[in-house]
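Okay, predicted coordinates and the sequence, questions at the end:
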Amino acid sequence: MKISVIGCGYLGAVHAASLASVGHDVVGVDIDAAKVESLSNGRSPIYEPELPELLRAGLESGRLRFSADMSDVNGATVHFIAVGTPQRLGSSSADLTYVDQAFADLMPYLAEGDIVVGKSTVPVGTAQRHVGNVQERGAHLVWNPEFLREGFAVKDTIEPDRLVYGVADGDEYAVETLNEVYATAIEAGSPVIVSDFATAELVKVAANAFLATKISFINAMAEIAEVTGADVTKLADAIGHDKRIGRKFLNAGVGFGGGCLPKDIRAFTARAEELGRGESVAFLKEVDAINLRRRERVVELVTEELGGSVFQKKVAVLGLAFKPNSDDVRDSPALDVAVRLNGLGANVVATDPQAMQNSRRLHPQLVYGTTEEALADADAVVVVTEWPEYKELDPAEVHRVVRTPIVIDARNCLDADAWADAGWEYAGLGRQVRNGRATS
């Protein structure tokens, strides 16, 4: 099929390349000429495993191209809108400027029978605002939310765990067309759920709200564990065996970040208040508060372990991205911790395998270096992003290069006993401090 993808950021670039990889003829359109040039040369503007290979393969096959000219959507019969919906400045609400502009720019090029597919995460009611204009052109509107996990976005696009289509009543043509777009995934077993617009819009934010709540729940338990002597990791293991609860997303730590969960739960709360049902999701404000509180707790732990002050102490901050396998530092707890420690006068040296360039753009005041440079003569080591290379550090080897063997495990991803046995003072979130034995 001939397909256009409007918006070539994280979502759009992955979606365009993935659709081309399963045989469609795809053009990605974006107003950012530099981004278009980069993608046209096979260079991904983001770090996402497998995406560079998909881009190069699509460009070489001729099934994938990128353009800054909206008229290049001519000839496509399915048009995906995949632009960003950031948090509005000074508000919790989603900024729909890019979504509304994408619809407006697409309208002149729509042909009768075309399908417009919204993939952006939007407040409920957005599709209903646009369906009339789309139908006036003889076209069809579908809302098809994305469920991508950064670091696994290509797999989640090609092999989604579910496909949701929000359609106008009785629009079987739109359903059949999207089934053709996603034929590879459907044949592989991905279930299709057809709903109304409102349900499809709510699915993504409801899923993110649930995940955020689960993460903040275990972090609230970590706060209790710290004052009672309990171990939150063993607590999570125990309750995770209950199949009604499950172990996933029950890892206590510095909390969630990124471009989705924080802004989505805030926008969801704001939209519920607009609808006169703010009390229904009022708990999400506490979910957000617990999440932000964990960042401060990491800073407190570092301060406590360094005797009450971090001033002029060298602190190695391992990790800046909000999660591993990503260079995304939007609302990153890791980067926030580094900035807070720096603001308290610590000599922070921060490092990350992929996110240092993005971090420098946001916070040029920080000192950045390699892992070796960060660890050398450090008074404390803080692991805030659970990259495999940090989890696999040899505590005995690291002990030989730091000044003081203090490690704060802000993700509870290290083997606490192994670090303590190697002579470290280990502190985790919701876990008791393990005092190491002196080593030569």
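That came through, no problem.

okay, CA-based contacts and neighbour counts for the rest of this
Fine.

Pretty sure Tyr98 sits against Ile81.
No. Tyr98 lies out of contact with Ile81 (Cα atoms under 8 Å); the separation is 9.7 Å.

more neighbours, the two?
Remark: of Tyr98 and Ile81, Ile81 carries more neighbours, 26 against 17, as counted by other Cα atoms under 10 Å.

right, and the more buried one touches Ala104 too?
No. With contact defined as Cα under 8 Å, Ile81 does not reach Ala104; the gap is 11.4 Å.

can you give me the helices for the stretch 201-350 of the chain?
232-240, 261-274, 283-305, 333-343 (DSSP state H, counting those that start in this stretch).

Can you tell me which of those is nearest to Leu19?
Judged by Cα to Cα, the one of these that comes nearest to Leu19 is helix 261-274, at 25.3 Å.

try it against this one:
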Amino acid sequence: MRITVIGCGYLGAVHAACMADFGHQVVGIDVDERKVADLAAAKAPFFEPGLPELLTRAMETGRLRFTTDLAEAARPAGDEQPTVHFVCVGTPQRKGEYAADTSYVDAAVTGLLPHLRPGDVVVGKSTVPVGTAARLAEQIKAVQPDVPLIWNPEFLREGHAVDDTQRPDRIVYGLPPEEELAAHGKAALDAVYAIPLDDGVPLITCDHPTAELVKTAANAFLATKISFINAMAEVCEAAGADVTALANAIGHDDRIGPKFLGAGLGFGGGCLPKDIRAFMARAGELGADQALTFLREVDDINMRRRSRMVDMTREALGGSFLGKKVAVLGAAFKPESDDIRDSPALNVAAQIKLQGAEVVVTDPAALENARRVWPELSFEDKIDVTVSGADVVLLLTEWKQYKSLDPTSLAALVRQPHVIDGRNALDPATWRAGGWTYRALGRPRA
């Protein structure tokens, strides 16, 4: 198939490379000249395991190229083969509001309209408020009545995006109401996803609104599950119970399951926080705001975890940050990523810095991004330099290399051997045996 991918950020770059690896002819289009230059040189513009190798492999085949010229989405004159156009641009939270900013999606579709030809297919992958697809479909129909719009939500996990694209756990098509357009669009996407579909990946077909709601509903559920166990962590702290043992016990119930029951600092990143807020905003516009009022508490619980981490750190230091050094392990919002959007780790570090401590942050992948956005913080590449002379060490992103640290050798570098585990990722007994006072969110002091 001939494919264009409009928007080559996190979603688009991975999608373009994976589609080329499937054997399709792919053109990635983005307005950011530097990003396009990096991708054209098979250089990933962000940290994602497996993507650099995939880009190199795809570029060497000649099936993948990148450009800033949207006109290259147009089918060559005389060529009858249809093109499948994927819209993969971002939908950030509007400034000062909960609602999603769909201006990038609108601009992508508007820019694409002059280049559409009969038989082409437009596929939306961006996470949008329900109702967006119907509006965009009308715009497309006014220009090219024979071009269907399919909504095909993505379910990528940062750090696993390549595998999630090539071996997804499900594929969803939101089809238009017109039977002929729906059949044409489905056939085109079946060809695009022939490899995973042949491997038995479940395919769900539905209407536009349902497909739009799938991603936001999934994220709302996951955010709720995370905040639920963090609410239990608050109760455990008050009762002297251990939230990790509690999570293990309830996770054996197959109606609940163990995933997303890791109590700690809570969620961040570019998806869950803004998606649940946009979901609430859209429900309000539809007159269904009462249905999602629980998500406001989900958001509040999540933000309380950050404040609790700051309070716990202050308590470990005797009630004041003044004259103290705090070492922070982790800047990315999650391991295997350099994404610092709404990072709980950096939020905590900045709060502690504002209250008078010297704060030094380290991270295996996210330091360049963190330095650019948080210049008031100090950053260090090496762990031993980061913790040298520290009065407390905070584990705020659960990278593998931090979970495997030797507490005994690390204790020789710090001024005071206090560690606070913001992700419940360390073994308390090992750290206490290594001479540390160990505390964690939702666990007993000793």
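Right, received. Where do you want to start? Computed from a predicted structure; not experimentally measured.

so which strand or helix has whichever residue in structure 2 pairs up with Asp417 of structure 1?
Using TM-score structural alignment, the partner of Asp417 of structure 1 in structure 2 is Ala429. In the assignment (DSSP states H and E), Ala429 of structure 2 maps to helix 428-433.

what's that helix in contact with?
Identification of contacts with helix 428-433 of structure 2 by Cα atoms under 8 Å, 6 or more residues apart in numbering yields 407-408, 437-438.

And for stretch 215-233 of structure 2?
With Cα under 8 Å, 6+ apart, stretch 215-233 of structure 2 has contacts from 127, 153-155, 242-243, 247, 260-264, 266-267, 271-272, 275-276, 279, 295, 298-299, 301-302, 305, 441-443.

In ChimeraX, select just the buried ones from these.
Restricted to buried positions by 16 or more other Cα atoms under 10 Å, the ChimeraX selection for these reads:
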select :127,153,154,155,242,243,247,260,261,262,263,264,266,267,271,272,275,276,279,295,298,299,301,302,305,441,442,443
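
Which residue ranges of the stretch 301-440 of structure 1 form strands?
314-318, 347-351, 367-368, 380-383, 406-409, 425-428 (DSSP state E, counting those that start in this stretch).

Using CSV, please lay out the ones you listed together with mean neighbour count and distance to Val194 of structure 1.
Formatted as CSV, those follow (neighbours: other Cα atoms under 10 Å; distance: least, Cα to Cα, whole Å):
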stretch, mean neighbour count, distance to Val194 of structure 1
strand 314-318, 28, 44
strand 347-351, 25, 45
strand 367-368, 18, 48
strand 380-383, 25, 43
strand 406-409, 26, 43
strand 425-428, 25, 44
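
can you give me the strands in the stretch 151-300 of structure 1?
163-167, 192-195.

what range in structure 2 does the first one sit on?
So the one you mean is strand 163-167 of structure 1. Counting by TM-score structural alignment, strand 163-167 of structure 1 falls onto residues 171-175 of structure 2.

with structure 1 superposed, average distance for the matching stretch?
Compared with structure 1 after the fit, stretch 171-175 of structure 2 shows a mean deviation of 0.3 Å (mean Cα distance after the TM-score superposition for structure 1).

Outside of that stretch itself, list whatever touches it.
With Cα under 8 Å, 6+ apart, stretch 171-175 of structure 2 has contacts from 149-153, 182, 185-186, 201-212.

now swap in stretch 81-98 of structure 1 and tell me
5-9, 11-12, 99, 102-103, 116-123, 259, 263-264, 266-271.
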